[in-house]
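A.B. asks: one predicted model, sequence on top.
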Amino acid sequence: MIELPYLLKHENICRLEGGNILIGDRRVFPFEKRFEVCSSVAQVAQALRSMVTQGGGPLEVALQTMVFVTRQMQSGDLPSGFSTLADAADQLIAARPTNTTMQRTLQGLLAQVRMFASDPDELAQAVGRQVQSILDGFDRLYHQMGRMGSTLLDQDSVVLTTCFAEHTFLLSLAYAQESGKKIRVLANETRPYLQGSRLTAPSLEEMGIKVQVVTDGMGATFLVEGKVDAYMTAVDLLCMDGTVVNKVGTLSNAIAARYIGVPYYAFSISPDQTKQGRDDVNMEMRSPKEITRCMGLPTTLDSIGGLYPAFDIIPPALVTALVTPKGILKPEQVKRSFQ
């Protein structure tokens, strides 16, 4: 039986406890299993900006925050009314603007529960039901896409990945291994937060999948040497033309993979239908201070600045296929498959 690693269990992503939201602090994992305690929407939004969680984490945190807000409305700690819930959603969306899955999901949730806005108790019940339904739906999709992704891997496969691709990627490897395939992963360390070495590698080890950590600049070398059979990543944002947006560092490996002839597969729950292509992407530029330090330690002089675009935009020509709930698609098939 396939079991998700510690980081991807719902209660470790976030949970409501007492009058607080506890968010699993991925900044200190695997050295500590710590939770960031938030007692307001503003604190949750700040936690998202501060990268307490990332990838699919902000979506689940945002959904649970909607439940949290309705409970505060019931207790009188927040004003009753739909505008309070909508304002909370706006704060969360603004905290992580590039990954629009959270935005689209929250807006869909608001549309579903608006009719219950006049009664705080009915609103709380409706939000709770809808959030649980959304989370259950995502869980089903993760396994569905994981099974599809496993078919893309050969009997003996070395997979290069960037950042922490979470459920669909890890489940693809797990289902492939369960079917008898021998899988090994090269995980980029992923500066500046080291999600590859701190999140991906320990999670794979926990699941019994062989993994080795490499630095961000080593991918092309292993590709050229014929030591990689597939490149796989998550997708932070998928445009309708098949353009992929993912953690900075993804583009250079995608270019190298195309040059060598190694397939690049990306996992996406759905495209953002408001984003036709790269010109519609709102790129998140983060503080230069985040790349002049690593794990709290300076990597250069304080007088020296830096540049930190948080994501890469990968053109459709570099993407071999996308693993989606609609099937394994070529980039040019995205628009007609999701219209």
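C.D. replies: Yep, it's here.

A.B. asks: switch to C-alpha atoms for all contacts and neighbour counts from now on
C.D. replies: Noted.

A.B. asks: show the contacting residues for the residue positioned nearest the centre of the chain.
C.D. replies: Nearest to the mean C-alpha position of the chain, counting by Cα atoms, centre = their mean, stands Gly55 at 2.1 Å. Each residue near Gly55 by Cα atoms under 8 Å, 6 or more residues apart in numbering is listed here: Phe164, Ala165, Glu166, Asp236.

A.B. asks: please report which of these has the highest neighbour count.
C.D. replies: Phe164 (27 neighbours; other Cα atoms under 10 Å).

A.B. asks: is it true that that one lies in a strand?
C.D. replies: No. Counting by DSSP: H, G, I helix; E, B strand; the rest coil, Phe164 falls outside a strand, being coil.

A.B. asks: one step back: going by distance to Arg49, which of the contacts of Gly55 wins?
C.D. replies: Asp236 (15.4 Å; Cα to Cα).

A.B. asks: now do the contacts for that closest one.
C.D. replies: Gly55, Thr98, Asn99, Thr100, Val244, Val245, Asn246, Lys247, Ser268.

A.B. asks: below is an additional structure, to be compared with the one above:
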Amino acid sequence: MKNIAGLSIKTEQSQLYILDQTQLPHQQSWLHCTEVNQMVTMIQQLQVRGAPAIGMAASLLLAYRAEQGDSREQLLQSAEVLRAARPTAVNLMNNLDAMAAALVQQDYVGAAVECAEQLFAEDVQLCLQMAAHGAALVQPGERLLTHCNTGGLATAGVGTAFGVIRLAHQQGKQIQLWVDETRPLLQGGRLTAWECQQLGIPYQLICDNMAAMLMARGQVDRIFVGADRIAANGDFANKVGTYSLAVLAHYHRIPFYVVAPHTTVDPGCSDGGQIPIEQRPAAEVRGVSGSFGSVCWSPEQASVFNPAFDVTPAKLVTGWVLDSGVFEGAAVAAGVLTRLR
């Protein structure tokens, strides 16, 4: 494998390294990943996260294992193990489908390596295209709001929703960004805020339940969020709390956009009700853990409901920003999203 460098994934001398996102923003620790079960743990513990980044990490690990001498049958079995690591993120499924197709080639080792490298390079380009389409929507001086983390930490490139925000800032549009902390794992407070600091983007961190007040005061002009899976009818799953923002935006008549590559569209999924929603461990809600340690603030045996994602219906979405363009309600109703795949 050639050397590849992303914000959260890199290969050096044919070795795969993952930036441990659970340690951010205070520690930057790169983990050497060599085994399938190790990658499954990294994905499930959110050491690597974001639908595109999960797909990239899994693909590169399979390429690494191929170079290490795993048989075709072993690699196909490993792909199935990785597929089950996070059920909502369709990019993981798509990347593993592409890798499985490469593994049936006669030179399956070379084909696997080439496929993984191409998937990485493709995501970099898709991010740039999404950023360009989305940034064209942003007007000078707008106050934007985003949820969770959708930047370079979640992709191979500049990001999805955050890539739009990043480019608008680089274009000198004098934007201001509201960053939802994103309970319960604080991806906004830990990761998006960190990326903003690195890039010099003006931002203010807010608790998730403060967004309604800002909208009522007229202090939010436009909202950009990402997606882990977009159904054929435009419904989409994203980090839990996204649906609440969409309802609030609809009530306050604020443009609400979902930004994702075409690889996140799942034409085999008719609507949001068909999207599998991952349930996370109760400890994530009972307290908090990070580079600082762990704290439990609830009764230790408190019963917990902890879905990782919620589903936003298409009727609440102003537009879908994909790498191929911006699509609005009528376009989605005509099945454009499905045909893009």
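C.D. replies: Everything's here; your move. These numbers were taken from a predicted model, which means no experiment stands behind them.

A.B. asks: ok, and the most crowded of the contacts of Asp236 of structure 1?
C.D. replies: Val244 (30 neighbours).

A.B. asks: which position in structure 2 aligns with it?
C.D. replies: Aligned against structure 2 by TM-score structural alignment, Val244 of structure 1 finds its counterpart in Phe236.

A.B. asks: what's the closest of the contacts of Asp236 of structure 1 to Tyr142 of structure 1?
C.D. replies: Ser268 (9.9 Å).

A.B. asks: so what corresponds to the closest one in structure 2?
C.D. replies: Going residue by residue (TM-score structural alignment), Ser268 of structure 1 aligns to Ala260.

A.B. asks: hmm, that match is touching Ser324, no?
C.D. replies: No. Ala260 of structure 2 is beyond contact range of Ser324, at 10.3 Å (criterion: Cα atoms under 8 Å).

A.B. asks: overlap in contacts of the two?
C.D. replies: Met130.

A.B. asks: which residues in structure 1 does the longest helix along structure 2 align to?
C.D. replies: Longest helix in structure 2 by number of residues (criterion: DSSP state H): helix 108-135. Using TM-score structural alignment, helix 108-135 of structure 2 corresponds to residues 123-150 of structure 1.

A.B. asks: mean distance between the matching stretch and structure 2 after superposition?
C.D. replies: Compared with structure 2 after the fit, stretch 123-150 of structure 1 shows a mean deviation of 1.1 Å (mean Cα distance after the TM-score superposition for structure 1).

A.B. asks: what's the burial count for Gly296 of structure 1?
C.D. replies: The number of residues near Gly296 of structure 1, taken as other Cα under 10 Å, comes to 9.

A.B. asks: could you pull out the helices for structure 1?
C.D. replies: Under DSSP H, structure 1 gives helices at 10-13, 41-49, 57-75, 82-95, 101-113, 120-150, 166-178, 195, 201-206, 219-224, 250-260, 334-338.

A.B. asks: which one of the ones you listed lies nearest to Cys294 of structure 1?
C.D. replies: With respect to Cys294 of structure 1, and counting by Cα to Cα, the nearest of the helices of structure 1 is helix 195 at 11.8 Å.

A.B. asks: how about the closest one, which residues of structure 2 does it hit?
C.D. replies: Mapped onto structure 2 using TM-score structural alignment, helix 195 of structure 1 spans residues 187.

A.B. asks: likewise stretch 314-325 of structure 1?
C.D. replies: The alignment of stretch 314-325 of structure 1 onto structure 2 (TM-score structural alignment) spans residues 312-323.

A.B. asks: chain center to that stretch: distance?
C.D. replies: For stretch 312-323 of structure 2, the separation from the chain centroid amounts to 16 Å (computed by Cα atoms, centre = their mean, to the nearest Å).
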